[in-house]
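# Predicted structure and sequence below. I'll ask about it afterward.
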Amino acid sequence: MTTSNSTLLMSRVTFGRALRRLRSGVNHFTLVDVAAALDCDTSLISRIETGKRVCSQQHFTKLMDLYEVPASQRDELVELYAASRDRRQPWWSPYGDVISAQYERFIGFEAVASTVHEYQVGILPGLLQTEAYAQAVTSVGFTSLGPDQIEALVEVRGLRQRHRLLETDAPMQCNYVVTQAALEFRVGGEHTHREQLEHLLEISKHGSVDLRVIPYDKGEEAAQIGAFMILEFSDEDVPDVAFGESVAGSLTIDGPRDLRRLHRLFRSLAEAAYSPEESRDIIARTLNKED
């Protein structure tokens, strides 16, 4: 994974996983062993291995010696290390004053994901939203922000759509399951609702979009489950990561057992939903109600 096709965050994740393999898989060291050798806290080593902390040059050199990395493999790790310290700014950097640290982390993962599996209960997935719909949702979800800040967040959502789906040679595969209620809720008023449904009909035909709707008569399948998404990556060194929504904000989920459970849950929801063709029929019928 090089900086030409990845973000700084993902380069750090890839580098960190390579270090973890050397520590536990090759040398069978514990975090305590390595922290003692480097005279630092175990939390620092853990954060470097998870991509949450930059590895210093001094620590990198000590780790290479500690793990007795051969010259042939060290060259590859030097390249990974350099990529993890790349200073080039991602496209969302101009919006740093309105993007939270958690949101920035999510965007970093989404920017290089190959596939997303997303379930929504009451609103439509962000990459499928029109500008007016996104404006209405953001205005309610971020009431403490001023008009300019809300507008900036709407711009970020639009840029995410362009970079990952609409204006790219390598769009992300988007697998969505939503409830029929998400279609019915009149977000932003009648005109915005109609515009959004028309857009949904059109974008659901996109080759990288698989949109399925759970009808009201399957409500027991979906009513007690909160919204979540799972991101997958083509790079085998990068594990899946999921995000769940709660009253306290977005939660990052990366535990293997939790991820397996979410994958099973998404498959169950997709099986309960109508096919993409039948789902478009539901969207069309909902749109006709607006006449």
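Great, that's in hand.
# from here on, contacts and neighbour counts on C-alpha atoms
Noted.
# If you count neighbours, what's buried in the helix or strand where residue 154 lies?
Element membership for residue 154 (DSSP states H and E) is helix 147-161. Within helix 147-161, the residues that count as buried by 16 or more other C-alpha atoms under 10 Å are 149-161.
# Take this one as well and set it beside the first:
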Amino acid sequence: MVNRKELRPEDGPRAAYGAHLRRLRERRSWTQEDLAGRVSYSSQHISAVETARKPPTLPFSRELDQVFGTVGTADSLERLWSEMRYGNLLEGFSEYVAYEGRAVEIRSFHLGIIPGLLQTPGYAQALANSHVRRGSLTQQQADERVAFLMERQGALVKDRPPMLLVVMDESCIRRPVGGPDAMRAQLERLVEFAELPNSVFQVAPYDMGERRPFDLPVNLLTLADRSMIAYAETHAQGHVERERTAVVSLLTAYHQLQAECLSQADSVAMVEQVRKGMS
């Protein structure tokens, strides 16, 4: 092929993205002009991304996923873009986030830390800065992590936001993060969240004891086609689960968890009590 540039995926994330894009294109025997005729980008733009002269973007990745039929698959360009941009995040999490942005319903359970979708900037920055002090992140990576979190929260204020059902272990609201002012603002944010029409907020109290079915954070997503995705993580990595039997089992456990939790009114009352008791 004339002027065909050899690609070196090992040169970096952008080069790896370009090489993957070329593989997807050539697997279908398409030229860059063929692909350009199917999307809103020119063949020159596609060439520049393939050869790592231009960085890919999220809209570019999503549009090409639609054309290639790779939405939500291991070949997804959106997933690769997320991993490239947010490589300092937990393994598997960028794949989950790609699904989260398209979910119509989000169910989650959390321990110790307020869930990211509900964190205030001050709370999120305090957590990120703690990683910097421990040496597990640079300050730039910490700031990128907070910026990424704020982008994710944009899903909650779009025209048709997802239904968001959140269960928090009592430890989430009692563990102080970022000092009294930051924590008070965070607790106020939870009260505001509980007032939204697309929210359900519950606290799993300490006295639930062994009746609490989860010992790790769990997220369950319902997509527009009513299919479901589960995501769970340990300290070391996250895992996206698509197998129906496993997802349904987690959903059943989530329903059992909700049945044992405080009501939303009682949960808000607990948050208010903690907030007022802070010095």
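Great, that's in hand. Just so we're clear, the structure is a prediction, and the values are computed from it rather than from any experiment.
# And the strands in the stretch 151-279 of the second structure?
163-169, 199-204, 218-223, 228-233, 238-241 (DSSP state E, counting those that start in this stretch).
# and the residue positioned nearest the centre of the first structure, what does it touch?
Central residue of the first structure (C-alpha atoms, centre = their mean): residue 110, 4.0 Å from the mean position. By C-alpha atoms under 8 Å, 6 or more residues apart in numbering, the contact set of residue 110 of the first structure is 164, 231.
# now for it: what does it line up with in the second structure?
The pairwise alignment with the second structure assigns residue 110 of the first structure to residue 100, based on TM-score structural alignment.
# circling back to that earlier point, residue range in the second structure corresponding to the helix holding residue 154 of the first structure, please.
The aligned range for helix 147-161 of the first structure is 139-153, by TM-score structural alignment.
# Can you classify residue 143 of the first structure as helix, strand or coil?
coil (DSSP: H, G, I helix; E, B strand; the rest coil).
# can you count the residues close to it?
Neighbourhood size, residue 143 of the first structure [other C-alpha atoms under 10 Å]: 10.
# Mind telling me what residue 204 of the second structure corresponds to in the first structure?
Aligned partner of residue 204 of the second structure by TM-score structural alignment: residue 214.
# these two touch, right, its match and residue 276?
No. Counting by C-alpha atoms under 8 Å, residue 214 of the first structure stays clear of residue 276, with 10.8 Å between them.
# quick one, what contacts residue 203 of the second structure?
Contacts of residue 203 of the second structure by C-alpha under 8 Å, 6+ apart are 167-170, 261-264, 267.
# same thing but at 10 Å, please
109-110, 166-173, 257-258, 260-264, 266-268, 270-271 (C-alpha atoms under 10 Å, 6 or more residues apart in numbering).
# Give me the buried entries from those.
Buried among the contacts of residue 203 of the second structure (16+ other C-alpha under 10 Å): 109-110, 166-173, 257-258, 260-264, 267-268, 270-271.
# Could you count how many residues lie near residue 49 of the first structure?
Other residues close to residue 49 of the first structure by other C-alpha under 10 Å number 23.
# Roughly how far does it sit from residue 19 of the first structure?
Going from residue 49 of the first structure to residue 19 of the first structure by C-alpha to C-alpha, to the nearest Å gives 6 Å.
# which residues do the two both contact?
In contact with both residue 49 of the first structure and residue 19: residue 13, using C-alpha under 10 Å, 6+ apart.
# Format the buried residues of helix 147-161 of the first structure as TSV; extra columns: distance to residue 236 of the first structure.
Listed next are those as TSV, based on distance: C-alpha to C-alpha, whole Å:
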residue	distance to residue 236 of the first structure
149	37
150	36
151	37
152	34
153	32
154	32
155	32
156	28
157	28
158	29
159	27
160	24
161	25
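# picking that back up, could the strands of the stretch 151-279 of the second structure be laid out in TSV, adding distance to residue 180 of the second structure?
Below are these laid out as TSV (distance: least, C-alpha to C-alpha, whole Å):
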stretch	distance to residue 180 of the second structure
strand 163-169	20
strand 199-204	21
strand 218-223	28
strand 228-233	29
strand 238-241	31
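# Looking at these, spot the one closest to residue 71 of the second structure.
strand 218-223 (12.5 Å; C-alpha to C-alpha).
# any idea of the angle that closest one forms with strand 163-169?
On the basis of axes from the mean of the first three to the mean of the last three C-alpha atoms, to 10 degrees, strand 218-223 of the second structure is oriented at 170 degrees to strand 163-169.
# can you tell me which residues contact the match of residue 204 of the second structure?
Residue 214 of the first structure touches 121, 177-182, 221-222, 269-275, 279, 282, counting by C-alpha under 10 Å, 6+ apart.
# ok, it to residue 117 of the first structure distance?
Applying C-alpha to C-alpha to residue 214 of the first structure and residue 117 of the first structure gives a distance of 15 Å.
# Ok, residue 219 of the first structure next?
Distance from residue 219 of the first structure to residue 117 of the first structure, by C-alpha to C-alpha: 20 Å.
# Give me the nearest residue to the aligned partner of residue 124 of the second structure in the first structure, chain neighbours excluded.
Under the alignment (TM-score structural alignment), residue 124 of the second structure maps onto residue 134 of the first structure. With sequence-adjacent residues excluded and distances taken as C-alpha to C-alpha, 6 or more residues apart in numbering, residue 134 of the first structure is closest to residue 154, at 6.1 Å.
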